[in-house]
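Undergrad: Below is the sequence, then the predicted model.
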Amino acid sequence: IKPQVLPVVLDELRGLIHPRQLVFSIVAGARTETIAQGIQHRAIVRVMPNTPAQIGEGMSVWTATPEVTEEQRAQARAILQALGHEIYVGDEDALDMATAVSGTGPTYVFLMMEALVEAAVHLGFSRRVARELVIQTVLGSALFARESGRHLAELRNMVTSPGGTSAEAIYQLEKGGLRTIISKAVWAAYQKSRLLGDMSSKRGIRSISPLESPGIPTEGVEEHKA
């Protein structure tokens, strides 16, 4: 839902939600306060999922307003675990950060994979073989990183022999400023998420009577996986 459309959607939902119902919001940048004021309902869970949730391998970062009961939180966690992994955060600002990292993250990975496929085709592989090579390499690397529990730099060094092909490739990537480019991209996505939130807040609250602020949960970060 685009920020300019959100107020209309909230207006349509106002008065239709049962007091004991739990509302999930996956609108990028939209604060729980904006949703609460728009629909005149306080029990809200805000989630930032990502596309791998479609195959049960997603990463969902979520938070909840104080009005969400422990029973409802358990229900929310169960739903999100069905989509993959989930992390609860007490500070809603972390949702904007999650948007830039895990929410938008598949885009970065797919772009890198696309570039690797094109490079493999340029070397002489068929597109079918190139795609299989890249997908399995990325999948295997991700699983290895998760299962080994080792620092990512350590894993990288395991395949980077002095004077070898990996060392040469890494040199070119570092020389091209890959780390800086990724950092800038993530920061830009974070800023965009905050901007969308500000737009939603300004448009969503307009002509709607304010309610008492639900505040921010003070619990720490809780990570769970399916």
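TA: Received, thanks.

Undergrad: can we go C-alpha only for contacts and neighbour counts from here?
TA: Noted.

Undergrad: longest strand anywhere in this protein?
TA: strand 58-64 (DSSP state E).

Undergrad: The structure to be compared is supplied as follows:
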Amino acid sequence: MKVAIVGGGVMGEAILGAALDRAVFSAPEVTVIEKLEARRDQLYARYGVQVSSTFEAMSDSSLVIISVKPQEMRSVAGTLREDAVLLSIMAGVTITSLKAEFGHDRIVRAMPNTPAAVKAGMSAWTATEAVSADQREFTRTLLSAIGRELYVDDEKKIDMVTAVSGSGPAYVFLFIEAMVEGAVTVGLPRAAAEELVLQTLYGSALYAQESGRSAADLRAAVTSPAGTTAAGLLELEKGAFRAAVIECVKAAHERAVELGNA
């Protein structure tokens, strides 16, 4: 099969690297369309794929991945084969908009996140009726190469996903920053603080995934009455931490909907 990846940024490269590593497709089958010459040179040297600054490769590819910023969609000027799948990872860009822009019906709309760069991403996706069963299965395989995948049958849920797992890594990184600063404030060297915080978050997430218990149960199990954890959690509650996170997700969702209506 032939694959065109439009946009060689972080997410485009994450999908490319994982798909090649896990033999979803091979380097000779891929053309990355990227406007920056230096970036094209990097991707060619790193992966051995074809690179281009023009859109001709879209016209004979069976899979076209659109991995540019939403506001750059109208700069993509290529045409697609009738039987090709158009896979968009642009935040907020609806299937209706994609159909209108590209005059195409076989569309997958997906929302991966940046941990895809280390094959630990979370991707939610949906597809139009024109996407065949085999093409859907291939989409699952491709998105599984960069982490976990979740199919949703209602496109509106993609905007909800965008606010949670799509934007979520930034929320987690902010929490990491704050925990590290707190550790430094109480006297730990920064390098030690970073190692402690990163491993704690990684281990906690893995434990939550594998234990089968709710986050509330796991939190309660760590929290002894009048202990150190209780004292720390009390300060988070005083600062309305829980409410702030909820409002954070709501605001991101509202913005994703706004982008789709723009």
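TA: All right, it came through fine. These numbers come from a predicted model, not from an experiment.

Undergrad: so where in structure 2 does whichever helix or strand comes after the longest strand of structure 1 end up aligned?
TA: Going down the chain from strand 58-64 of structure 1, the next helix or strand is helix 70-81, by DSSP states H and E. Aligning helix 70-81 of structure 1 against structure 2 (TM-score structural alignment) gives residues 133-144.

Undergrad: Stretch 29-48 of structure 1 now?
TA: Under TM-score structural alignment, the match for stretch 29-48 of structure 1 is residues 92-111.

Undergrad: start to end distance for the matching stretch?
TA: End-to-end distance for stretch 92-111 of structure 2, by C-alpha to C-alpha, to the nearest Å: 9 Å.

Undergrad: Which positions within that stretch qualify as buried?
TA: Within stretch 92-111 of structure 2, the residues scored as buried using 16 or more other C-alpha atoms under 10 Å are 92-95, 98, 102, 104-111.

Undergrad: could you dump those residues to CSV with secondary structure and distance to Asn261 of structure 2?
TA: Shown next, in CSV, are these (DSSP: H, G, I helix; E, B strand; the rest coil; distance: C-alpha to C-alpha, whole Å):
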residue, secondary structure, distance to Asn261 of structure 2
Gly92, coil, 8
Val93, coil, 8
Thr94, coil, 8
Ile95, helix, 12
Leu98, helix, 12
Phe102, helix, 17
His104, coil, 19
Asp105, coil, 20
Arg106, coil, 21
Ile107, strand, 18
Val108, strand, 19
Arg109, strand, 16
Ala110, strand, 17
Met111, strand, 17
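
Undergrad: Now flag whichever of those residues is closest to Tyr207 of structure 2.
TA: The nearest member of these to Tyr207 of structure 2, counting by C-alpha to C-alpha, is Met111 at 24.8 Å.

Undergrad: residues in contact with Thr104 of structure 1?
TA: Residues in contact with Thr104 of structure 1 (C-alpha atoms under 8 Å, 6 or more residues apart in numbering) are 50, 189.

Undergrad: rerun at 10 Å
TA: When contacts are counted by C-alpha atoms under 10 Å, 6 or more residues apart in numbering, Thr104 of structure 1 touches 48-51, 98, 185-186, 189-190.

Undergrad: Which residue ranges of structure 1 form strands?
TA: Taking DSSP E as the criterion, structure 1 carries its strands at 23-25, 44-48, 58-64, 84-88, 222-224.

Undergrad: other SSEs contacting the longest one?
TA: Here strand 58-64 of structure 1 touches strand 23-25, strand 44-48, helix 70-81, strand 84-88, helix 93-98, strand 222-224, going by 3 or more C-alpha pairs under 10 Å, 6 or more residues apart in numbering; DSSP states H and E.
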